[in-house]
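Participant: I need the structure of the sequence given here:
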Amino acid sequence: MLVGLALVTCGISGGMLWVLGINYDGITGSAAQKVHPATYLAVLVFVWTMLRSGNPVAPVVDAAERRPASVLLCLVGFGLLAFIALRNGTGLAGALDTYVLSGLVVILLADRDALTMRHLEIVFHAVMLANAVLGLVEFASGQRFFPFRMDGQAFDTDTRSAALQGHPLANATLTACYVLALLGGGGSLRPAVRAGIVVLQLVALITFGGRSATVVTLAFGGVFAVVALNRALRTGRVPLLGAALAAFMLTLVPIVVSGLAVGGFFDALLARFVSDGGSANARVEMLTIFDAIPLRDLLVGPDPTIVDTLRRMYGLEWGIENPVVRSLLYNGVVMTALLAVALTLFLYEVARQCRRGVGLPILAFVVLINTFESIGGKTTLLAKFALMLLVLYPRRTLSGAPASSGPARR
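Facilitator: Below is the predicted model of the structure:
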C-alpha cells in the first residue's frame, strides 16, 4: 500500500486525471474530484494502520510522539480547511492535498524497515526517470500528453514539457531538488548510474522551462562540485581511471552544449529569459493589491471575492506567483503565520529523520517554492519532496535497521 501511495503521489498529475475523466484542476465538477487520489489513499492507509493495530488510538498517539510536526501540519491543514469553509471561500481541497497529505506521508513512513524504504526508492527513481524521458519526448515531438488544464482548457501558448508532473514549474522544482539530492549522495545508486541519471535530469530540466530552477541547480550544484573536487584532491586518493574519464567528459561538454545550442535545444529556455510573458511584472503587481486592503481585514483574512476582483483588475488572472503573498491575501496574517510555523517545523522534522546531506535540496526547495504559487495553492509538491528526502536519505543504525526516534513499543 505504501508503494502504491508513493506511485500515485509522484506519478499522477492533474493533467493525467483529466485524461482519466476527472476534473481535478478545474472549477466545475463534483467536490470529490478536487481531492487528489493520493490523499484518499493516504487516509485509507492510515485508517487501515489504526484498525490493524488493535487499538485505533495507539497509532494516533504514536504519531503525535514520534512525528509531532507532521501531526501539527495535518491539524493546521484541517484548520485551514475549516477557515476557508466558514468564509465561503474556494480551494478547500488545497488544504488537504498540500498540507494534510504531506503530514500523512511522513507519519506513514516513520521507522519503516530497510526493504520497504528500498522499494519506495526504486519507485521514486522509476517515476523521475519516466518523467524525464517523457519530457524529452514532448520536447522532440511538440505534443504534451498530460498538460496542466483548467476545466479541460490547456494553455496552447505554453510549450514547455509537462511530463508526469503536470505543472512545468512544479516539475522543474522537483527535478532540480532531485538532481541536487543525487549530487549530495542521496540514494543507493552506483556512481556510474547516478552520473547518468543526473545528466538525463539536467537535460530534461531545460525542457521544463523553469528559469529559477535551472539557475539554482547550476549555481548550487556548481558550488557543491567545486567543494567536493577540492575535498577529493586534498585527500590525495583520486582514482586514475576516474580522473581520466572526468577529463575526457569535460572536453566533450563544450562540444555537446554547442551542438545542442545550434540545434535549437536551448531556444525555448532562452526565450523565457528574454520574454517571460509578464511573469516578472505580475510579481510586482501582486504587491499593489495590499494597498487596497485595510490592515484590519488583512490580519484575519480579506473577503475572497474582493481579492479575486482586485486580482483581475491588476491583470493577475493566472494567479499570484508567490505562496506567502497569496496566503496573506486570501488567508490573512494569522493563518499565514500558523502555516509558516507548521511548515518550518515540518521540514526540520523531515531533515532530522534523514542522514546528512539533505541541506542542499532543502535550501533549493525553499528558494524555488517562492518563485511561483506552489504551496500557496493546491499541489502535491510538498508531499513529493518529503517522500523524496525520506527514501533517498534514510537514517540507519549500525545494524541497518531504521533509526528509532522514540521508545520501543510492544
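Participant: every contact and neighbour count from this point should use C-alpha atoms.
Facilitator: Fine.
Participant: identify, by residue count, the longest helix of this protein.
Facilitator: Ranked by residue count and defined by DSSP state H, the top helix of the chain is helix 323-352.
Participant: pull out the buried positions in that one.
Facilitator: 323-333, 335-336, 338-339, 342-343, 345-347, 349-351 (16 or more other CA atoms under 10 Å).
Participant: how about stretch 251-269?
Facilitator: 265-266, 268-269.
Participant: so which residues of this protein form strands?
Facilitator: Secondary structure of the chain (DSSP state E): strands at 149-150, 153-154.
Participant: got CSV for the ones you listed, with distance to residue 83 too?
Facilitator: Shown next, in CSV, are the strands of the chain (distance: least, CA to CA, whole Å):
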stretch, distance to residue 83
strand 149-150, 25
strand 153-154, 30
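Participant: same list, the ones you listed, but as JSON lines with mean neighbour count please.
Facilitator: Converted to JSON lines, the strands of the chain look like this (neighbours: other CA atoms under 10 Å):
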{"stretch": "strand 149-150", "mean neighbour count": "18"}
{"stretch": "strand 153-154", "mean neighbour count": "12"}
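Participant: could you also give me the structure for this second sequence? I'd like to compare it with the first:
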Amino acid sequence: MRSESRAARRSASAASRSALASAGLAASPDLSAPWRAEDDRPLVATVLAWGVGVALLSRFVLSENLLNAVIDYSSDGGSVLEKIHVGTYLGVGLLALALLTTRIALLPAEVRILRQFGWLVAVIAALTAVVVLAGNSVSAGFLVDTYVSSALACALMFVLPPDSRRRIGDALLIFMALSSLVAIAEKAVGLRLLPYPYVENGFRPTGLTSHPLVVGLFNAGSIAFVMATRWPGWAKAAAMLLLVMAAFAAGARTGALLAAAVALVSALTMPLSNPDPAQRLKTRGLILLGLVCLIPIALPAMAQLGLLERFITDGYVDDSANARVEIYRIFGLVDWRDILLGADPLWIKKLAFEKLGFEFIESPVVMFVFQFGALGAAALFCTILLSLWRLAAGSDWRAALGVVAFLLCALSNNTLSSKNQAIVMMVVLCLAYRRDDAPGRGWPA
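Facilitator: Okay, here's the model as predicted:
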C-alpha cells in the first residue's frame, strides 16, 4: 500500500511538473533551494529585479492625485488608456520579458497562490462579460487597476528570487514609514505636500497617499509585516510608532485603532532570545505592564498634539460612519431584479444622491451587488477572500493578522470597490516575507 501511495504521489508530481513546464514555469524538485542561479544572463535578472521593483513601487509613489494632475486617471473624461496606472503597463511588459527569457521555478504552495489569482482574474472577466451582455455599463478601470493588477503583482513577485522579493517588501515598508513621517509633519504645519482635490471641514494630512483614510488603511495593513524585516529592534520600534501616530494624525479612526491593536499584539509576541519559557513569559508580562503604564501618559500627549482630534470632536461614529450604514436603505428603493441581476451603476449613484442625499457610495457590498448582481457579488467576494487567505496561508500568523486588519479596515469604506493599490500592497508584503519550506525565509522564529 505504501509503495502504491508513493507511486501515485510521484505520478501526480510528474503531471504537475509537465503542466507547469507547458506554461513556461517549472516546479522545483528541490524545495530547499528552488531558485538556484542557473541563468547565464545576469543582465536579464538585474533588469527584472530593478524593473519589477520600480513597477510595483510606482503604484504607491505615483498616487491617484498626482496622476490626475497630469492625465484623467480617475477623474471624468479622458481615454480608456489613461485609466490604467503606468505601473500596470510596465508590469505587463516585464512579465512578458520574464516569460520569454527566464526559467521560473516555483514551490507547490506558490503555484497554488498563482492559480488562485488566476481564478480571480477569470471570475472578473466572466462577470464583466455578463454585465456587458446584459446591456449595463461596467467600470473596467477599477477592476483592472485593483484586482487584475494584484494578480499581475503576484506573478511579478514570483519572477524574482526570495531575496529580491524581500528587498521590495522592505522598500515598500520604508515608503510607508516615510509617508507616515510626511503625514505627521503635515499635521504639525497644517499644509499638504501633495495635491488634494477634496474640500473638507477640518484639515487631515495625506502623507504620500491620495486620501487620509488611505493612510490608515496602508498603516493598518502593513504594520504587522515590520516584525518580519531583518531591521534592528530600534528601527522596527520606530517604524511601528510612526505608522500608528500617522494613522491617528490622519484622522483615520478605524485604521488607527487597528494599527494600534496590531502593534500591541506584535510587541507582546515578538521573538525573545531567552530559551527559558518562564523567563520569556515574565518578559512579556513586563512589556505588557510597561505599555499599560504608558497609556495615561500617551493619551493626554496625543490629545495635546492633535492626534485624537477626530475622536474628541466627532467620536467614533459620526455622520460619515452613519452614511456607510444608511446607504443600505437603497435596496428598498429598487426592484428585486436590480438586486438579483444588477443595475446601471450611474443610475444607482444618481438614486443615492436624489433619494438619500449621498454624493458617494462608500460600501463595496452595495456597489458589487448593483454592478454584478447578488450572485455575482457573492462570487467575487468569495474569490477575493480566498485569494487573501491563500496569500496568508503559508506565512507566519502575524501576516494573517495583517490581512485581517486590512480587511476590517477596507470593509469600513469603499476600498474594495474603488481604484486603488491596497490589494497590491498585501500581495507584495505577503510574498516578500513568505515562510514556505525553504530554510532561512520568512519571519524570525
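Participant: thinking again about what came up before, residue 35 of the first structure: which of the strands of the first structure is closest?
Facilitator: Closest approach to residue 35 of the first structure among these (CA to CA): strand 149-150, 15.0 Å.
Participant: can you tell me what residue 253 of the second structure aligns to in the first structure?
Facilitator: When the first structure is aligned by TM-score structural alignment, the residue opposite residue 253 of the second structure is residue 211.
Participant: hmm, I was thinking of residue 95 of the second structure
Facilitator: The alignment partner of residue 95 of the second structure in the first structure, by TM-score structural alignment, is residue 46.
Participant: next, count neighbours for the residue nearest to its match when sequence neighbours are not counted.
Facilitator: Of all residues not flanking residue 46 of the first structure in the chain, residue 108 sits nearest, at 7.0 Å (CA to CA, 6 or more residues apart in numbering). Residue 108 of the first structure has 18 neighbouring residues, counting by other CA atoms under 10 Å.
Participant: quick one: residue 108 of the first structure and residue 81 of the first structure, what's the gap?
Facilitator: Taking CA to CA, to the nearest Å as the measure, residue 108 of the first structure falls 22 Å from residue 81 of the first structure.
Participant: do residue 101 of the first structure as well
Facilitator: As defined by CA to CA, residue 101 of the first structure lies at a distance of 13 Å from residue 81 of the first structure.
Participant: my read: the residue nearest to residue 46 of the first structure touches residue 47, true?
Facilitator: No: with contact defined as CA atoms under 8 Å, residue 108 of the first structure does not count as touching residue 47 (10.7 Å).
Participant: hmm, back to that, which one of residue 101 and residue 81 of the first structure is surrounded by more residues?
Facilitator: A side-by-side neighbour count of residue 101 of the first structure and residue 81, using other CA under 10 Å, places residue 101 first with 29 against 20.
Participant: list the contacts for the counterpart of that one in the second structure?
Facilitator: Counting by TM-score structural alignment, residue 101 of the first structure corresponds to residue 149 in the second structure. Counting by CA atoms under 8 Å, 6 or more residues apart in numbering, residue 149 of the second structure makes contact with 88, 424.
Participant: swap in residue 173 of the second structure?
Facilitator: 222, 226.
Participant: and with 10 Å instead?
Facilitator: 167, 179, 218-219, 222-223, 225-226, 229, 239, 243, 425, 429 (CA atoms under 10 Å, 6 or more residues apart in numbering).
Participant: among these, which one lies nearest to residue 141 of the second structure?
Facilitator: residue 425 (18.1 Å).
Participant: quick check, that closest one in contact with residue 58.
Facilitator: No: counting by CA atoms under 10 Å, residue 58 is not a contact partner of residue 425 of the second structure; they are 11.6 Å apart.
Participant: more crowded one of those two?
Facilitator: residue 425 (22 against 16).
Participant: mind checking how far the aligned residue in the first structure for the more buried one is from residue 258 of the first structure?
Facilitator: Aligned against the first structure by TM-score structural alignment, residue 425 of the second structure finds its counterpart in residue 384. In this view, residue 384 of the first structure and residue 258 of the first structure are 34 Å apart by CA to CA.
Participant: same question, residue 390 of the first structure
Facilitator: Here the criterion is CA to CA. By it, residue 390 of the first structure lies 38 Å from residue 258 of the first structure.
Participant: with residue 2 of the first structure instead?
Facilitator: Distance, residue 2 of the first structure to residue 258 of the first structure, using CA to CA: 44 Å.
Participant: likewise for residue 135 of the first structure?
Facilitator: Applying CA to CA, the value for residue 135 of the first structure to residue 258 of the first structure is 21 Å.
Participant: and residue 22 of the first structure, by the same measure?
Facilitator: As judged by CA to CA, residue 22 of the first structure and residue 258 of the first structure stand 43 Å apart.
Participant: mind listing what the counterpart of residue 74 of the second structure in the first structure touches?
Facilitator: Alignment note (TM-score structural alignment): residue 74 of the second structure maps to residue 25 of the first structure. The contact partners of residue 25 of the first structure, by CA under 10 Å, 6+ apart, come to 13-15, 17-18, 33-36, 148-152, 378-379.
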